[in-house]
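[1] give the three-dimensional model of this entry:
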Amino acid sequence: MSAQTAASPFRYGVFLRPDPRTCALLTDLHLLLRQSYGLVSCAAYPPHATLAGNVPTDAPEDELADRIGAALSDTSAFTAYNTGIEKGGGGIGFNLHDLPDGSPNPGITNLLDVVRQAMAPVAKPMDHYRANPLDPGCFRAHLSIASHELLLRPELRPEILDFVRGLAWDPPHSFTADTVSLFRFRSPDWHARWWRHMTWDHIRSWRLWPTAAVNLDAA
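    As a prediction, this is how the structure comes out:
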């Protein structure tokens, strides 16, 4: 049964979950930026790398889960690399898109493409994104450090960047990318500063094994 209504406040995201140490570091970092600068958009989400973000759709949740599960069934786990802090799309994040030599990581680009193809047929336009994960070639996988507020206050970006670099935190340089999750998001107004009032629910996760994905709810 879908959680949606005719005028749905719900949107859906498909996220790659980093390793536990990276999740803990991101959580601490987001809370520190909230306490130091009042930035709340990143802290409003679970730690993640976006594969498809805040997708508006009329498709029932069961269909979304079936689409994602089928698409991931032939998708293998891979090594993801955190190659450091970069600026992109107006925000600040850890680069998860590339290999250490600077070339795109085929594991992450394949996963982005697999999820894009699964979600694109049922997705409505996402007019509030600068870089849409469903548009191939326009999105770089990343772990957000500071995001939407910096689009509204770009003059704050250099200070935030210096602050984060000054922490000298050393996240894992690589991890096994093997957990993909579907989330439901709710906001009373997706065209306002929705991150201040957004809530979310975890719907389902899949584990990418060397040869196939497994529904963790059924494992």
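[2] please count neighbours and contacts with C-alpha atoms only from this point.
    Noted.
[3] and the strands in this structure?
    In the chain, the strands defined using DSSP state E lie at 10-16, 49-55, 78-81, 85-88, 91-95, 142-146, 174-177, 179-186, 199-208, 213-215.
[4] ranking these by burial, who's on top?
    Burial of the strands of the chain is given as mean neighbour count (mean count of other C-alpha atoms under 10 Å); strand 142-146 ranks first at a mean of 25.
[5] one more sequence to fold, the one below, so I can look at both together:
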Amino acid sequence: MASAQLLLLVPLLLVTSCVVMASDPSPLQDFCVAYANSTVKVNGVVCKDPKLATADDFFFSGLNKAGNTSGPVGSRVTAVNVVQIPGLNTLGISLARVDYAPWGINPPHTHPRATEILTVLEGTLLVGFVTSNTDNRLFTKVLYKGDVFVFPVGLIHFQQNIGYGPAVALAALSSQNPGVITIANAVFGSNPDIPANILAKAFQVEEATITKIQSKF
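    Down below sits the predicted model:
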């Protein structure tokens, strides 16, 4: 009986350990204001002397201002992470304002280090995410003002303004530095380019089609 219980306990401990490590590490002090000028490289940002911290290290102003959505995809993300607020260092959270022109999109992308929870402030959004390769299932929902939707960590997701006026959303993320990988930019705009013959085989199209798409990035 004891050995059977042990066999059940070991996998449970392994799963629990993975869950605990799935987000930014917990801080071991009241705060760790990021010292951006440090030449020391760590997984995160070095703390500056807490005696030198000021209220401005925990402050950001500007989310009341609409982003410029005149670009090709019709959206603009205003990030508020550890770069904008040094006091977010080690706290494991960040924000972003997303503005959308009519029919603009926040194109398919992932956050490799964060789950995102999105709240619609104005307008109507079509949102969705795709599960991993086991079934590539698409979850979509139309959101209205005040609605909330969650995008699980690492999964490809998107938003589209399906209204005739501007839309605004506020995203909260479970990392001080969630990162973003925009799928089209990464695949077709890498530096240097991914060889066109590889992408042609992956997407099952002619190389000329790939080369034309790459030229746009």
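[6] mind checking the TM-score on these two?
    Aligned and superposed, the two chains score 0.25 in TM-score terms (TM-score structural alignment, normalised by the length of structure 2); 91 aligned residues with a C-alpha RMSD of 5.6 Å.
[7] coming back round to it: out of the strands of structure 1, nearest to Y37 of structure 1?
    strand 142-146 (10.4 Å; C-alpha to C-alpha).
[8] that closest one to strand 91-95, inter-axis angle?
    Strand 142-146 of structure 1 and strand 91-95 are oriented at 140 degrees to each other (axes from the mean of the first three to the mean of the last three C-alpha atoms, to 10 degrees).
[9] what about D162 of structure 1, neighbour count?
    Using other C-alpha atoms under 10 Å, D162 of structure 1 is surrounded by 10 other residues.
[10] same list (the strands of structure 1) but as TSV, adding distance to E63 of structure 1.
    Output for the strands of structure 1, formatted as TSV (distance: least, C-alpha to C-alpha, whole Å):
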stretch	distance to E63 of structure 1
strand 10-16	12
strand 49-55	14
strand 78-81	26
strand 85-88	33
strand 91-95	31
strand 142-146	27
strand 174-177	24
strand 179-186	12
strand 199-208	12
strand 213-215	15
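[11] of these, give the one that comes closest to A24 of structure 1.
    strand 142-146 (12.4 Å).
[12] same for the closest one, what does it pack against?
    Secondary-structure packing of strand 142-146 of structure 1 (3 or more C-alpha pairs under 8 Å, 6 or more residues apart in numbering; DSSP states H and E): helix 20-37, strand 49-55, strand 91-95.
[13] nearest to F175 of structure 1, of those?
    From these, taking C-alpha to C-alpha, the stretch that ends up closest is helix 20-37, at 8.8 Å.
[14] circling back to that earlier point, please name whichever of the strands of structure 1 is nearest to A70 of structure 1.
    strand 213-215 (8.7 Å).
[15] next one: the closest residue to Q159 of structure 2 other than its chain neighbours from A202 of structure 2, what distance?
    Residue nearest to Q159 of structure 2 in three dimensions, not counting chain neighbours: V127, with 4.3 Å by C-alpha to C-alpha, 6 or more residues apart in numbering. Distance of V127 of structure 2 to A202 of structure 2, given as C-alpha to C-alpha, to the nearest Å: 26 Å.
[16] more neighbours, the two?
    V127 (22 against 9).
[17] in what helix or strand does the more buried one lie?
    strand 125-130 (DSSP states H and E).
[18] tell me the buried residues in the very next helix or strand once past that strand?
    Per DSSP H and E, the first helix or strand lying C-terminal to strand 125-130 of structure 2 is strand 138-143. Across strand 138-143 of structure 2, burial judged by 16 or more other C-alpha atoms under 10 Å covers L143.
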